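1. Provided below for reference: sequence and predicted model.
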Amino acid sequence: MTPEALDLSTALRPRLPSPLQPVEDERFSRHGIRLLLKRDDLIHPELPGNKWRKLAPNLHAAAGRPLLTFGGAYSNHLRATAAAGRLLGFETIGVVRGDELASRPLNPSLTQCAADGMRLLFVDRATYRAKEDPQVLAEILRAVPGDVYVVPEGGSNALAAQSCAALGRELHHLADVVAVACGTGGTLAGLAAGLAPGLGAPPAEGRGSVIGFPVLKGGFLAGEIRALQEKAFGGRAGDWSLDDRFHFGGYARSAPALDAFADDFEARHQLPVERVYVAKMLYGLTTLVADGAFPPGTAVAAVITGQDASR
């Protein structure tokens, strides 16, 4: 199958552009801030949000070859990749961080991956950390016969960032500030580029800045995003920044305050709040508004990047 022969829009019928939903929330309105929800979670029921945007160009490039990718035991990316394989009829291999025996019985996320036909390869944490080393990757690939197409953790490569630029274009002139949760940084890299008028240039009249809320601790993500934008766009693109204060201890970590906030947001807006990424972004954004980070009259778009598959 050639990339041209794979028509994802016909095969999967994504909802694009995704809806932009104004919501009334007094925590924002009392500061003169208009809140918009960019409902990327509604793009596709099994490949929602940034998973669709990042996977679609890589599915074209794979052109029906087996696709190998990486993720943790609760990876939304692995689950979306496995679903794509089932829906489009190609083989998927998921390299999972952690010990296989300790991971069994499989959690609901990996159970769904396996049910969708994904072959799971468990590797120890040291090997997983070094997965981008060519020798380590070659060793992993020896366990997989044939020609496979490799997609990095979270789906974040240059193709994915270029694809996520469409998200920025969909929001162009509609929001002054865009907030997005960050795991590997691919969505932010493309989103900021799509909002920007040109490489390295600030948005016209201050519109279209992006705030990323990392869900992992460590403070390493800015360098990753800069490197990804260099590969995808030839240099830094757009006006973006990161706020590292709202990871709540790291990936998939939470706290009673975050859980209570997410429950309250769901009740206010009848919106299921995905807890690993979206809840932290919304919590951070609400905190910034309360702290007076934005002037009255600012339109803020919060990107709802995914669904909570565990609830």
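-> Received, thanks.
2. Going by C-alpha atoms from here, please, whenever you check contacts or count neighbours.
-> Fine.
3. Look up the closest residue to Leu288, ignoring the ones flanking it.
-> Distances taken as CA to CA, 6 or more residues apart in numbering put Phe294 closest to Leu288, at 7.7 Å, once the chain neighbours are dropped.
4. ok but the one you found is inside a helix, no?
-> No. Read with DSSP: H, G, I helix; E, B strand; the rest coil, Phe294 is coil and lies in no helix.
5. ok, now which ones touch the most centrally placed residue in the chain?
-> Centroid-nearest residue in the chain: Asn50, 4.4 Å away (criterion: CA atoms, centre = their mean). Neighbouring residues of Asn50 by CA atoms under 8 Å, 6 or more residues apart in numbering: Asp40, Cys164, Thr187, Thr305, Gly306.
6. Just say helix, strand or coil for it.
-> Put simply, Asn50 is helix when judged by three-state DSSP.
7. where exactly do the strands run in the protein?
-> Chain-ordered strands for the chain, with DSSP state E as the definition, fall at 20-23, 34-38, 67-71, 92-97, 119-123, 149-150, 177-182, 209-214, 240-242, 299-303.
8. Which one, of the ones you listed, ends up nearest to Ala257?
-> Distance to Ala257, taken as CA to CA, is lowest for strand 209-214 among these, at 16.9 Å.
9. Check it against this one:
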Amino acid sequence: MNFSESYNQEITINHPNITLAVKREDLLHPLISGNKYRKLKYNLIQAKKESHNVLITFGGAFSNHILAVAAAGKEYGFKTVGVIRGEELHDLIDKNPTLQKAKSLGMVFEFVTREQYRNKYDAQYLEYLKAKYFNFYLIPEGGTNSLAIKGCEEILSTEDEAFDYICCAVGTGGTISGIINCSKPSQQVLGFPALKGDFLREDICNFATKSNWDLITAYHFGGYGKVSEDLIRFINTFYLRHKIPLDPIYTGKMVFGVMDLIANNYFPENAKILMIHTGGLQGIDGMNSILKQKKQLEINVNI
């Protein structure tokens, strides 16, 4: 897979002794964005190697992963199937920007109840998919598997060795695991979970090969998909100052957390901090549709 180069963009802050930069992984590809490109890279290579012609994966209504798989399938010659959590969404595709775009890229949907979704990896359901779609390659929800970790191990480059802290958002734990594995022993990797709870530590330990990491769990804003007016206002202000769009589900929360930690002197003097922008900007339209219905402050960035 060929992709555009990401680069580090320095951020000017009111702290003379702290160096802060953003790795613009969101610029890798317009639709297969950020960590999704990294996670899919070796999975697509493996699918081709095994002569599969269909990709099947799982996700929710506004899933970055669902859209990325649909776009990857279109670009690299695979049929794609998305198993979507929430059977009520079947009649709402045209009102959902993520599903609408995925459909336009050729993805076929299987809408299931939330109970069925919890059992999506059961042998019986997988047999149903096999009988219907035959020669498919299965990509897990969020894309995290050993091949995804391999791709995420390519996020950091030699120029990033100068940073003391590497910060990234955490969903399923795949991206941070890859970053941990390719980090230097002198670096500290900090993950900012978008979900409530500390259960991700065990998942990360299953893939990470080093111990130079920690999770900062205070910036989930209520849990996955939850936002506040303070977060939306921060994202809008950050864009006005730095011309970097942030998504409200992952990277926006991480950047908010890092800036708050800097303001509260969490990092030592002369620390050099690199924040990983993992993409996901397609989710802004979906979030804005929800915020508009609630008559709340919307995200105002250009993508």
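-> Yes, it's here. Fair warning: this is a prediction, and the values are worked out from it, not measured in the lab.
10. if I look at the alignment partner in structure 2 of the residue nearest to Leu288 of structure 1, how far off is His242 of structure 2?
-> If you follow Phe294 of structure 1 across to structure 2 using TM-score structural alignment, you land on Phe267. Distance of Phe267 of structure 2 to His242 of structure 2, computed by CA to CA, to the nearest Å: 22 Å.
11. and the aligned partner of Thr113 of structure 2 in structure 1, what does it touch?
-> Using TM-score structural alignment, the equivalent of Thr113 of structure 2 in structure 1 is Asp124. Going by CA under 8 Å, 6+ apart, Asp124 of structure 1 touches Arg97, Gly98, Asp99.
12. surely Leu20 of structure 2 meets Asp160?
-> No. The pair Leu20 of structure 2 and Asp160 does not pass the contact test of CA atoms under 8 Å, sitting 11.9 Å apart.
13. okay, and the common contacts of those two?
-> Any residue near both Leu20 of structure 2 and Asp160 by CA under 8 Å, 6+ apart counts here, and that gives Leu274.
14. which of these two has more neighbours?
-> Shown here are Leu20 of structure 2 and Asp160; by other CA atoms under 10 Å, Leu20 has more neighbours (22 against 18).
15. Need the counterpart of the more buried one in structure 1.
-> So Leu20 of structure 2 corresponds to Leu35, using TM-score structural alignment.
16. Just the helices from the stretch 51-200 of structure 1, written as ranges.
-> For the stretch 51-200 of structure 1, the helices defined by DSSP state H, counting those that start in this stretch cover 76-88, 108-115, 125-129, 134-141, 158-171, 186-195.
17. on that earlier part again, the match of Phe294 of structure 1: neighbour count?
-> Per other CA under 10 Å, the neighbour tally for Phe267 of structure 2 reads 16.
18. Repeat that for the one 3 residues further on.
-> When neighbours are defined as other CA under 10 Å, Asn270 of structure 2 has 12 of them.
19. I figured Asp41 of structure 1 was touching Arg53, is that so?
-> No. Using CA under 8 Å, Asp41 of structure 1 makes no contact with Arg53, being 11.0 Å away.
20. So which of the two has more stuff around it?
-> Applying other CA under 10 Å to Asp41 of structure 1 and Arg53 shows that Arg53 carries more neighbours, namely 27 against 24.
21. picking up where we left off before, nearest to Arg27 of structure 1, out of the helices of the stretch 51-200 of structure 1?
-> Arg27 of structure 1 lies closest to helix 158-171 among those, at 22.6 Å (CA to CA).
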